[in-house]
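[1] okay, sequence plus prediction incoming.
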Amino acid sequence: MSQSIGATSAGRGRSGPSGRTRILLSVPAAEAGAFFPPDTRRALAALGEVREIEPKELMTPESFRAAAEGVQVLVTAWGFPQLDAARLAAAPDLRFVMHAASSLHALVGDDFWATGIPVSQAGAAMAPAVAELSLTFTLSLLRRTHRLDHALRSGASWQAAREVERAREIGGAVIGVVGASRTGRRYIEACRALGADVMVYDPYVAETDPLGPFCVTLPELLASSDVVALHAPATDETRGLIGAAEIAAIRDGGLFVNTARPSIVDMDALYDAVAPGRIDAALDVFDAEPLPGGDRWRALPNVLLTPHLAGATADSRRRAGRIVVDEVRRHLRGEPLVHALSRADLERMG
């Protein structure tokens, strides 16, 4: 259902009947309260006349046209229809798009970029959360928490559980990070703070970058790391980056962490290395989501699994909502956007 925030009627033209900016807020109902708790909703309502409609209610041309009439600022999230030529024509007053989530690939294409309308996103809000789960995975794998838990839960004796391979500490461990993304950088900072030695593979890191001295080739990283953690975006360039040969290069007893995207990895080759116990893994992302009940990954005792929730903390959602409000405010004031993206930016992002 749709509702208005701080408005009582629709009006026409570039603003509502009060002359205020018209903002269409369209995020899934299940997430709306997380992104926009009462204080954040009040802050957004202070910037204009806000109408809230779920993405699923905007799928038909007629429903989209009715909702977009006179809208100048569009706030989107997952499930919002692509802003193609037809929808853009139905929103002639649109001046700014603010995406409350991260990836923009399903939202904007050639038609949108041709308009020159600025677009921003709140993906930065998720970086601390994803980095934290990646760190949690790393610590859990090093301490063999996943194996110990499985042993006790599956009925192994106390002594048998204690005979799981001896744990490692993160201090002094070699952590190989594939992708110096904003999430990767947060993860690197956390690992180094705990005493880990970090190496990085990212061909886009400049020599002058603080991470420059820590950059190595991918083969060197894979062969030398105790833990390999993926933080690269899902792009054409990174698709299959970690294939069968790369997985084979990971040392026996190595640990593999993926909170990024499954397309970066040959998941069949990874399974073939994990199933016999040559390496252990922690995964938040999968080729098939939701992960089927009988999926092969669920049965392995040396794998730690979570259901693609790395970035979905209560804190990250609140941060994202605040970023939305701040960016809309900057747009309305004519100030530079902090999280704006260009077409070139998107080509290197997931």
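    It's in.
[2] rest of the way, CA atoms for contacts and neighbours
    OK.
[3] so which residues make contact with the helix or strand where Gly176 lies?
    Per DSSP states H and E: Gly176 is located in strand 174-178. Strand 174-178 has contacts (Cα atoms under 8 Å, 6 or more residues apart in numbering) with 184, 188, 191, 196-202, 218, 221-222, 224-232.
[4] which residues touch Glu163?
    By Cα under 8 Å, 6+ apart, no residues touch Glu163.
[5] against Leu142, how distant is it?
    For Glu163, the distance to Leu142 equals 15 Å [Cα to Cα, to the nearest Å].
[6] and if you look at Thr40?
    Counting by Cα to Cα - Thr40 and Leu142 are separated by 39 Å.
[7] show me how far stretch 267-278 is from its chain's centre.
    25 Å (Cα atoms, centre = their mean, to the nearest Å).
[8] give the buried residues for it.
    The neighbour-count check on stretch 267-278 (16 or more other Cα atoms under 10 Å) flags Met267, Ala269, Leu270, Tyr271, Ala273, Val274, Ala275, Gly277, Arg278 as buried.
[9] and the nearest residue to Thr259 once chain neighbours are set aside, how many neighbours?
    Nearest residue to Thr259 in three dimensions, chain neighbours excluded: Asp284, at 5.2 Å (Cα to Cα, 6 or more residues apart in numbering). Look at Asp284: counted by other Cα atoms under 10 Å, it has 21 neighbours.
[10] my read is that Asp284 contacts Leu309, right?
    Yes. Asp284 lies in contact with Leu309 (Cα atoms under 8 Å); the separation is 6.9 Å.
[11] take this one as well and set it beside the first:
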Amino acid sequence: MTDDEGVAATAQPVSTERVRILLSVPTLEQEAMFPAETRAALADLGEVVEHQPGELLDPSRFRAALAGVDIAVTAWGFPTLGAGRLADAPELRFVMHAASSIRTLTCDDFWAAGIPVSQAGAAMAPAVAELSLAFTMALLRRTQRTDHALRGGGDWSTARSIPRAREIRGSRIGVIGASRTGREYIRLVTALGAEVLVHDPYLPEGDPLRAAQRDLHVLLRECEVLALHAPATAETRGMLGAAEFALIRDGALVVNTARAELLDADALYEEVASGRLDAALDVFEVEPLADRWRALPNVLVTPHLGGATVESRARAGRIVVDEIRRFLDGAPLQYALTRADLERMG
């Protein structure tokens, strides 16, 4: 269930004399990932050509843009690298994905071609973990309820009559998914005195988190806060439905900054709308956000921006440059992925 663990990969040193690097990242994100210093470092590695991902959906423009390209820096919206695309990029030797999930980027043909691929998802882990922490503390302090009461025109005494707030110290938090993000979240909440339970069947032997490992149903019964940090895979999609939510104690809190597919949105909505559970959500079954969540006084919502901080985007750019440098030097890649990795990744 660890959705973002990479594997090492090596390559023979590559001459940089004629290396051509395609930079295909949406403009706004490109500016955030590649400020002047990082952009200069990328240019030091080879000739950089820029094309927006959307324009490369056109086969003829893709063919022209990839002519002579050795390394492609991809991101959201880049075309899937199937047989036809790869035939139009005969010199492509390495793909560096500046975002996280590569599911829409790769396919059977890509893996058969044996082109190494790496990604910069590690850059987002601290940012998503911080939002998850912020959600946790806001729900514990009933911030969403008091804010809604005051903004909705309720009187002062009504806003003060909500269930009493809790502190994070001593709270029992159940974490589903010991991913990089999950581990960073665990580090943050334990530093503040929370007790953590973990559900992740892929924890290796000797992992310190194994002492906190619980069966899913046991974790749901015991936790006061449920935080989701697992990937959306065949194994995890829909893992939380009406039966699972029924196991969670009254007054518990649900935090999802991972994937909407992990849970039955209708089942969660019923529990939150009834007032039995409170929730904080950064991901939704339909995006842009469906209206039904907006009116609930006990839900905190954000528009799927958990990983999008100034710092995370800058980290991603540095990872891109470092991974390309490693590839050119023939050094092990830090964040390389294989087809097998996708079975446990979002």
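    Looks like it arrived, so ask away. Predicted, not measured: the structure shown is a model, and the values here were computed from it.
[12] ok, back up a step: among the buried residues of stretch 267-278 of structure 1, which are in helices?
    Judged by DSSP state H, helices contain the following of these: Met267, Ala269, Leu270, Tyr271, Ala273, Val274.
[13] show me what the first one lines up with in structure 2.
    Pointing back at Met267 of structure 1 there. Per TM-score structural alignment, the equivalent position to Met267 of structure 1 in structure 2 is Ala265.
[14] ok, that match to Ser60 of structure 2 distance?
    Going from Ala265 of structure 2 to Ser60 of structure 2 by Cα to Cα gives 41 Å.
[15] ok, Ala122 of structure 2 next?
    33 Å.
[16] these two: which is more packed in?
    Legend: neighbour count by other Cα under 10 Å for Ala122 of structure 2 and Ser60, higher for Ala122 (20 against 11).
[17] which position in structure 1 aligns with the more buried one?
    Using TM-score structural alignment, Ala122 of structure 2 sits opposite Ala124 in structure 1.
[18] quick one, helices of the stretch 1-150 of structure 1?
    Shown for the stretch 1-150 of structure 1, the helices assigned by DSSP state H, counting those that start in this stretch span residues 29-35, 38-45, 61-68, 85-89, 110-113, 127-142, 145-153.
[19] to Val75 of structure 1, which of those lies closest?
    With distances scored as Cα to Cα, the stretch of those nearest to Val75 of structure 1 is helix 38-45 (10.5 Å).
[20] re earlier: trace the residue nearest to Thr259 of structure 1 over to structure 2, please.
    Under TM-score structural alignment, Asp284 of structure 1 pairs with Asp282 in structure 2.
[21] can you name the farthest residue from the center of structure 2?
    Here the centre of structure 2 is the reference, and by Cα atoms, centre = their mean the most remote residue is Ser157, at 39.8 Å.
[22] distance check, the aligned residue in structure 1 for it against Leu152 of structure 1.
    In structure 1, the residue matched to Ser157 of structure 2 (TM-score structural alignment) is Gln159. Here the distance between Gln159 of structure 1 and Leu152 of structure 1 works out to 10 Å (Cα to Cα).
[23] the residue most central in space within structure 2 - nearest residue in space that isn't next to it in sequence?
    By Cα atoms, centre = their mean, structure 2 has its centre lying nearest to Ala258, at 6.0 Å. Ranked by Cα to Cα, 6+ apart and with sequence neighbours excluded, the top spatial neighbour of Ala258 of structure 2 is His229, at 5.1 Å.
[24] tell me the contacts of that neighbour?
    Val175, Ile176, Gly177, Ala178, Ser179, Thr181, Gly182, Asn256, Thr257, Ala258.
[25] thinking again about what came up before, got CSV for the helices of the stretch 1-150 of structure 1, with distance to Arg348 of structure 1 too?
    Output for the helices of the stretch 1-150 of structure 1, formatted as CSV (distance: least, Cα to Cα, whole Å):
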stretch, distance to Arg348 of structure 1
helix 29-35, 26
helix 38-45, 30
helix 61-68, 30
helix 85-89, 24
helix 110-113, 16
helix 127-142, 16
helix 145-153, 34
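[26] need the winner for burial among those helices.
    helix 127-142 (a mean of 22; mean count of other Cα atoms under 10 Å).
[27] counterpart of Gly193 of structure 2 over in structure 1?
    By TM-score structural alignment, Gly193 of structure 2 lines up with Gly195.
[28] ok, now which ones touch the nearest residue to that match once chain neighbours are set aside?
    Among residues not flanking Gly195 of structure 1 along the chain, Gly171 sits closest, at 4.2 Å (Cα to Cα, 6+ apart). Applying Cα under 8 Å, 6+ apart to Gly171 of structure 1 gives the contacts Leu194, Gly195, Ala196, Asp197.
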